[in-house]
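Participant: Sequence unavailable; structure follows:
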């Protein structure tokens, strides 16, 4: 059973309490108020076996003039910016924070599966190591909806922009205790070693079937534990920060917004926050 908060969050599958909005769809239409044309909100998962965009998603992309993702993924400096912001603050090191047992577990896994000693990543925020582990949690070549959206937008010569910067996104992981990130990394490794990935496969299947209710049920029953800080930093704050940008851009031109499905529902989800501002947000079937 997957009990790792970071895993669920980076998959875009974690949600906040109160996901009672009606509608089982990963694509939502935004209309109302002063909008002259509809914009669209698309929930993604960040890793999957099949990131093929469905016809209704392609149709929504054709109806819009620009694409907003969580970050600007066609920024030519994106990799450099990411590398420049991966180090922990105050020159901290994993080797100084982790227990000897934790360090050994992580180091052994990295060397066995990637040929990389933990020493080479010692100054990196532990969440980065977690992101490497996802390739070992699915039995297929990893695909990304974000990259498919980038490909489509590039073909259509539409601008790709970001709701936030890579710097601000990575800074979130300075607000969450590195010790907790290390503990979660070890938990993930133990789950992978034990072959406990059935739940992840169920989550991906629920997403592919656009059964968000089932997806949320799986997450709720998995006993994924999170605290208020995680919710506040990774979900609530970001959702609220995005709303003015979404509203401004949707008023300027029809826009396609693609964010992790985690951000769609809930009392502090993007759907309900837009509805509170007077916009109509309905599922596209």
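Facilitator: Good, I have the coordinates. Values in this document were obtained by computation on a predicted structure and should not be read as measured data.
Participant: C-alpha from now on. contacts and neighbour counts both.
Facilitator: Will do.
Participant: What separation do you get for residue 48 and residue 104?
Facilitator: From residue 48 across to residue 104, the span is 29 Å (Cα to Cα, to the nearest Å).
Participant: how far does stretch 250-268 sit from the chain's center?
Facilitator: Averaged C-alpha coordinates place stretch 250-268 at 13 Å from its chain's average position (Cα atoms, centre = their mean, to the nearest Å).
Participant: Now do the strands in the chain.
Facilitator: Ranges of strands within the chain are 27-31, 39-44, 66-69, 159-162, 255-260, 280-283, based on DSSP state E.
Participant: ok, residue 48 and residue 104, which is more surrounded?
Facilitator: Neighbours around residue 48 and residue 104, counted as other Cα atoms under 10 Å, are more numerous at residue 48. The numbers are 26 against 15.
Participant: The more buried one and residue 146 touch, don't they?
Facilitator: No: at 10.9 Å, residue 48 and residue 146 do not qualify as touching, with contact defined as Cα atoms under 8 Å.
Participant: ok so, going back, need the strands of the chain in a markdown table (columns: distance to residue 178 and mean neighbour count).
Facilitator: A markdown table is the format used below for the strands of the chain (distance: least, Cα to Cα, whole Å; neighbours: other Cα atoms under 10 Å):
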| stretch | distance to residue 178 | mean neighbour count |
| --- | --- | --- |
| strand 27-31 | 35 | 23 |
| strand 39-44 | 27 | 25 |
| strand 66-69 | 27 | 22 |
| strand 159-162 | 26 | 18 |
| strand 255-260 | 23 | 25 |
| strand 280-283 | 37 | 19 |
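Participant: Turn those strands into TSV, columns for distance to residue 80.
Facilitator: Converted to TSV, the strands of the chain look like this (distance: least, Cα to Cα, whole Å):
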stretch	distance to residue 80
strand 27-31	32
strand 39-44	25
strand 66-69	19
strand 159-162	16
strand 255-260	22
strand 280-283	37
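Participant: which one of those strands lies closest to residue 84?
Facilitator: In terms of Cα to Cα, the element of the strands of the chain nearest to residue 84 is strand 159-162, at 18.4 Å.
Participant: what does that closest one rub up against?
Facilitator: 65-74, 150, 153 (Cα atoms under 8 Å, 6 or more residues apart in numbering).
Participant: again, 6 Å this time
Facilitator: With contact meaning Cα atoms under 6 Å, 6 or more residues apart in numbering, strand 159-162 is reached by 66-72.
Participant: what's the distance between the closest residue to residue 233 other than its chain neighbours and residue 193?
Facilitator: Among residues not flanking residue 233 along the chain, residue 172 sits closest, at 6.4 Å (Cα to Cα, 6 or more residues apart in numbering). Note on residue 172: its distance to residue 193, by Cα to Cα, is 28 Å.
Participant: ok, and here's another one to check against it:
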């Protein structure tokens, strides 16, 4: 059970991966932040929070940039001993709601059958879990049982080896509050749709992975604009844009004090409201590193 809870946490982070519009930018996931009074540059890296081990790649520029910095900031502090306890406190629906109350009977059976037949999991174990978190299990199924690896966990291990502190831009309660901005019935609707159209969603997901591996931000943008699969403007605001705005002041203050390696989901880098553009608007020079 604890392993499943841990998987949910990793997969929730994956939900923020889908990149937003990023017009005519270099193909890169690593960006150098300088200027505007910074004495030593910081670095910004776009992750996918979980990926097949065979597709995992940590380039020399990423490793060198990591070594140059004094501390690491992830979306959340992944080495916080209280992380899993916080996750378990906030993963359930409010007011004693459950899947049977937010899904039609036939849709509940569809979800239950998928979890049992495809994942070997009894849906009753997660009957109170927010549907958007359960969607992450569908993503894991799309990875065809491959051995997975996490960029965030890798960075935590690298930080420990280099005796650097790991911190977070957000807390688990904050992250869960963003999910709560999406109505439960909409979360449930999206979950059922991903199962009923599994083959199409898997094809789309594989294209996203391929674009990520190619560091093709513009390609990710085109995929995210697909009306059948892309997230709505309200969902983007809850899961991406509002968080980006919150992070900018934090990044400014952190980078002003010491050189920092920031690693956040690739979906947060891109577009008019992406972290890169927002930093540039604040007067920083943000350059691709290849």
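Facilitator: In hand now; what should we look at? In this text, all values refer to a predicted model and were calculated from it rather than measured experimentally.
Participant: Give me the TM-score for this pair.
Facilitator: Superposed pair, TM-score by TM-score structural alignment, normalised by the length of the first structure: 0.91. Supporting alignment: 277 aligned residues with a Cα RMSD of 2.0 Å.
Participant: So what does the residue nearest to residue 233 of the first structure match up with in the second structure?
Facilitator: Under the alignment (TM-score structural alignment), residue 172 of the first structure pairs with residue 178 in the second structure.
Participant: Quick check: its match touching residue 238?
Facilitator: Yes: in this structure residue 178 of the second structure lies within contact range of residue 238 using Cα atoms under 6 Å: 5.4 Å.
Participant: To what extent is residue 143 of the first structure buried, counted in neighbours?
Facilitator: Neighbours of residue 143 of the first structure (other Cα under 10 Å): 17.
Participant: how about it, what does it touch?
Facilitator: Contacts of residue 143 of the first structure (Cα under 6 Å, 6+ apart): 47-49, 51.
Participant: Return the member of those nearest to residue 113 of the first structure.
Facilitator: The closest of these to residue 113 of the first structure turns out to be residue 47 (Cα to Cα; 18.7 Å).
Participant: Show me which positions of stretch 223-238 of the second structure end up buried.
Facilitator: For stretch 223-238 of the second structure, burial by neighbour count (16 or more other Cα atoms under 10 Å) applies to 223-225, 229-231, 235-238.
Participant: Any figure for the gap between the nearest residue to residue 170 of the first structure once chain neighbours are set aside and residue 157 of the first structure?
Facilitator: Spatial nearest neighbour of residue 170 of the first structure, chain neighbours left out: residue 85 (6.6 Å); criterion: Cα to Cα, 6+ apart. Applying Cα to Cα, the value for residue 85 of the first structure to residue 157 of the first structure is 30 Å.
Participant: Out of those two, name the residue with the larger neighbour count.
Facilitator: More crowded of residue 85 of the first structure and residue 157, by other Cα under 10 Å: residue 85, with 17 against 11.
Participant: Now do the same for the more buried one: its match in the second structure.
Facilitator: Matched by TM-score structural alignment, residue 85 of the first structure corresponds to residue 90 in the second structure.
Participant: mind listing the helices for the stretch 101-250 of the first structure?
Facilitator: 126-133, 145-155, 166-175, 178-193, 198-208, 212-221, 228-231, 237-252 (DSSP state H, counting those that start in this stretch).
Participant: Make JSON lines from those and add distance to residue 38 of the first structure to it.
Facilitator: Shown next, in JSON lines, are the helices of the stretch 101-250 of the first structure (distance: least, Cα to Cα, whole Å):
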{"stretch": "helix 126-133", "distance to residue 38 of the first structure": "35"}
{"stretch": "helix 145-155", "distance to residue 38 of the first structure": "18"}
{"stretch": "helix 166-175", "distance to residue 38 of the first structure": "28"}
{"stretch": "helix 178-193", "distance to residue 38 of the first structure": "40"}
{"stretch": "helix 198-208", "distance to residue 38 of the first structure": "24"}
{"stretch": "helix 212-221", "distance to residue 38 of the first structure": "23"}
{"stretch": "helix 228-231", "distance to residue 38 of the first structure": "30"}
{"stretch": "helix 237-252", "distance to residue 38 of the first structure": "8"}
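Participant: Relative to residue 34 of the first structure, which of those helices is closest?
Facilitator: helix 237-252 (7.0 Å).
Participant: for the aligned residue in the second structure for residue 190 of the first structure, what are its contacts?
Facilitator: Following TM-score structural alignment, the counterpart assigned to residue 190 of the first structure within the second structure is residue 196. Contacts for residue 196 of the second structure (Cα under 6 Å, 6+ apart) come out as none.
Participant: Residue 196 of the second structure and residue 230 of the second structure: what is the separation?
Facilitator: Residue 196 of the second structure sits 17 Å away from residue 230 of the second structure, taking Cα to Cα as the criterion.
Participant: likewise residue 65 of the second structure?
Facilitator: To residue 230 of the second structure, residue 65 of the second structure is 32 Å away according to Cα to Cα.
Participant: Same check on residue 275 of the second structure?
Facilitator: Residue 275 of the second structure is 20 Å from residue 230 of the second structure, where distance means Cα to Cα.
Participant: Kindly report the same for residue 177 of the second structure.
Facilitator: Residue 177 of the second structure is 21 Å from residue 230 of the second structure, by Cα to Cα.
Participant: again, but for residue 236 of the second structure
Facilitator: Going from residue 236 of the second structure to residue 230 of the second structure by Cα to Cα gives 9 Å.
Participant: intersection of neighbour lists for the two?
Facilitator: Residues touching both residue 236 of the second structure and residue 230 (Cα under 6 Å, 6+ apart): none.
Participant: measure the residue lying farthest from the centre of the first structure to residue 94 of the first structure for me?
Facilitator: Of all residues in the first structure, residue 100 has its C-alpha farthest from the mean position, at 30.8 Å, by Cα atoms, centre = their mean. Distance from residue 100 of the first structure to residue 94 of the first structure, counting by Cα to Cα: 10 Å.
Participant: do residue 217 of the first structure as well
Facilitator: From residue 217 of the first structure to residue 94 of the first structure the distance is 35 Å (Cα to Cα).
Participant: Alright, that wraps it up for me.
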